[in-house]
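Q: What follows is a predicted protein model with its sequence.
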Amino acid sequence: MDEQLLIREIRIEDVERVSGLLNKVTKDLIKRGINQWEYPFDRELLLEQARHHHSYVVTTEEKEIIGTFCIKDIEQINDLSLKGLNKYLYQLAIIPEYQGKNAGAVVLSFAYKLVKKLNTALYLDCWAGNEKLKQFYLRNGMSYIGDFQEEGYFISVFTYNHPQKG
C-alpha cells in the first residue's frame, strides 16, 4: 500500500462514522459466514469506549476513516488468567475496500510499539472459525495460545510478547 495510514484516538464526533464503519464491516463478515459481531453495532458502547480513551481510528492522509480498533487493560480472557496487567486489542475493523492492503498490519505495529513502551504483553482474540484472520495474526508476529469456549462458540486467543531488553 503506497498510501500513508494514520492512527489517532477516536473523538466523540467520530462515533457516528465509526458506527457506520462497524456496521458495514459486520454485514460483510456475516455475508461471508464469519460470526465475529452482532449487527447493528451498539452506538452507546462506542461512546463509552471513546470516553474511556480505549478507541482509535485508522485514517488516510485525506482524513477518511477506514478502520477502528480498541485497546484496554486486561487481566483475564475467559478462563485464561494472565499474569499482571496486560493490554487487549479488540474490535479491529477495516472497511472491505482496505482489507488485504496492510491496514491491519499498521494497527498491529501500533499496538506492538505501545506494549513495548509499557513493558507489557498484548492479547487479542477472534472467532475460531475465521481461519484467514488467524493466519494473518500468525504472519504478523502473534503467537497462538488456544481456543476457548465463549457463549455457544469458540474464540482463538493470541498474544504478542515483545522482546525483553537485556
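A: Thanks, I have the structure now.

Q: contacts, neighbours, all on C-alpha from now
A: Will do.

Q: gap between the two ends of stretch 45-65?
A: 19 Å (C-alpha to C-alpha, to the nearest Å).

Q: Pick out the residue closest to the middle of the chain.
A: Centroid-nearest residue in the chain: L92, 2.8 Å away (criterion: C-alpha atoms, centre = their mean).

Q: Below is an additional structure, to be compared with the one above:
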Amino acid sequence: MIIKIIKASENCLHSVVDIINDATLNLNKKGINQWSYPCDAKEVEQDIMMNHVYILVLNDNVVGTFSLKPIEHYAPVDVEPNSKYLYRLAILSAYKGNNLGKEMMEYVCRTARCLGSTIYLDCWAGNKKLRNFYTEAGFEFLGDFPEEDYFISVFKYK
C-alpha cells in the first residue's frame, strides 16, 4: 500500500468534490448535517488555487482530502499567531477503516510542528466518534460553541 499526501492541483478538482460529496452523504445518513450537499465546487476550486487543499493518494487513487489555511480570526476562540485552520477532512466511504484519516492527521501535525503553527479545527458537537478521533490524534478540546442552529466542538493542536 503506497500512500502519498500532496497539494491538490486544478486537475484534482473533480476528485476532491466527489470525495467531499461522498463524505457529506455518508454524514447525512447518520443525521449529521454539518456540510452542504452538493459542496460548492467554485469554493473548492478557489481553495485549490490558493494552495490550501491537499489530497491523499492511495496506490495512485485519490481517496481523501483536507484543507489547511492560515487564520487570524476564528469567532469561537482567540487564535494564536501563525495559526492554521484545518477543514473539509474527508475520505471516500469505501476506504474508511484503513487508518487513512490517521495518516492525514499525522501529516497535519508534522506540518504544524515544522511550521511552528497552532492548528484549529471544528466539527458538529454531536459527532462523538469524530470528537474522539481528534482527541486521539493529539488535539485539545477547547469547548462547544453555538453556530447557526447547532453546536460545534472546537479543537487545537500546538
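A: Arrived safely. Nothing here was measured: the structure is a model prediction, and the numbers come from that model.

Q: returning to what we had before: what does the residue nearest to the centre of structure 1 correspond to in structure 2?
A: Here L92 of structure 1 is matched to L89 in structure 2, going by TM-score structural alignment.

Q: Could you do D28 of structure 1 as well?
A: Here D28 of structure 1 is matched to N26 in structure 2, going by TM-score structural alignment.

Q: what about its match, how many residues close to it?
A: The local packing of N26 of structure 2 (other C-alpha atoms under 10 Å) involves 15 other residues.

Q: now G31 of structure 2
A: G31 of structure 2 has 11 neighbouring residues, counting by other C-alpha under 10 Å.

Q: Would you check how far apart it and W124 of structure 2 are?
A: Taking C-alpha to C-alpha, one finds G31 of structure 2 at 11 Å from W124 of structure 2.

Q: Tell me how far whichever strand in structure 1 runs longest lies from the chain's centre.
A: Ranked by number of residues, the top strand in structure 1 under DSSP state E is strand 80-94. What separates the centre of strand 80-94 of structure 1 from the centre of its chain is 9 Å, taken as C-alpha atoms, centre = their mean, to the nearest Å.

Q: The match of D28 of structure 1: what's it in contact with?
A: By C-alpha atoms under 8 Å, 6 or more residues apart in numbering, the contact list for N26 of structure 2 reads S93.

Q: in what helix or strand does it lie?
A: Assigned by DSSP states H and E, N26 of structure 2 belongs to helix 13-29.

Q: looking at structure 1, where would I find the counterpart of the next helix or strand after that helix?
A: Going down the chain from helix 13-29 of structure 2, the next helix or strand is helix 41-49, by DSSP H and E. On structure 1, the counterpart of helix 41-49 of structure 2 by TM-score structural alignment is residues 43-51.

Q: Give me the mean deviation of that stretch from structure 2.
A: For stretch 43-51 of structure 1, the mean deviation from structure 2 after alignment is 0.5 Å (mean C-alpha distance after the TM-score superposition for structure 1).

Q: tell me which residues in that stretch are buried?
A: Buried residues in stretch 43-51 of structure 1, counted by 16 or more other C-alpha atoms under 10 Å: 46-47, 49-50.

Q: Aligned to Y134 of structure 2, what sits in structure 1?
A: With TM-score structural alignment as the criterion, Y134 of structure 2 pairs with Y137.

Q: What's the biggest strand in structure 2, counting residues?
A: In structure 2, assigned by DSSP E, the strand with the most residues is strand 61-71.

Q: In structure 1, what range does that strand match?
A: Counting by TM-score structural alignment, strand 61-71 of structure 2 corresponds to 64-74 in structure 1.

Q: for stretch 101-117 of structure 2, same thing?
A: Against structure 1, stretch 101-117 of structure 2 falls on residues 104-120 (TM-score structural alignment).

Q: What residues of that stretch count as buried?
A: 104-108, 111-112, 114-116, 120.

Q: Same question for stretch 20-35 of structure 1.
A: For stretch 20-35 of structure 1, the neighbour count (16+ other C-alpha under 10 Å) marks 21-27, 29, 34-35 as buried.

Q: next one: stretch 58-75 of structure 2
A: Of the residues in stretch 58-75 of structure 2, 58, 62-68, 70-71 count as buried by neighbour count, 16+ other C-alpha under 10 Å.

Q: and what of stretch 75-90 of structure 1?
A: Result for stretch 75-90 of structure 1 [16+ other C-alpha under 10 Å]: buried residues 86-90.
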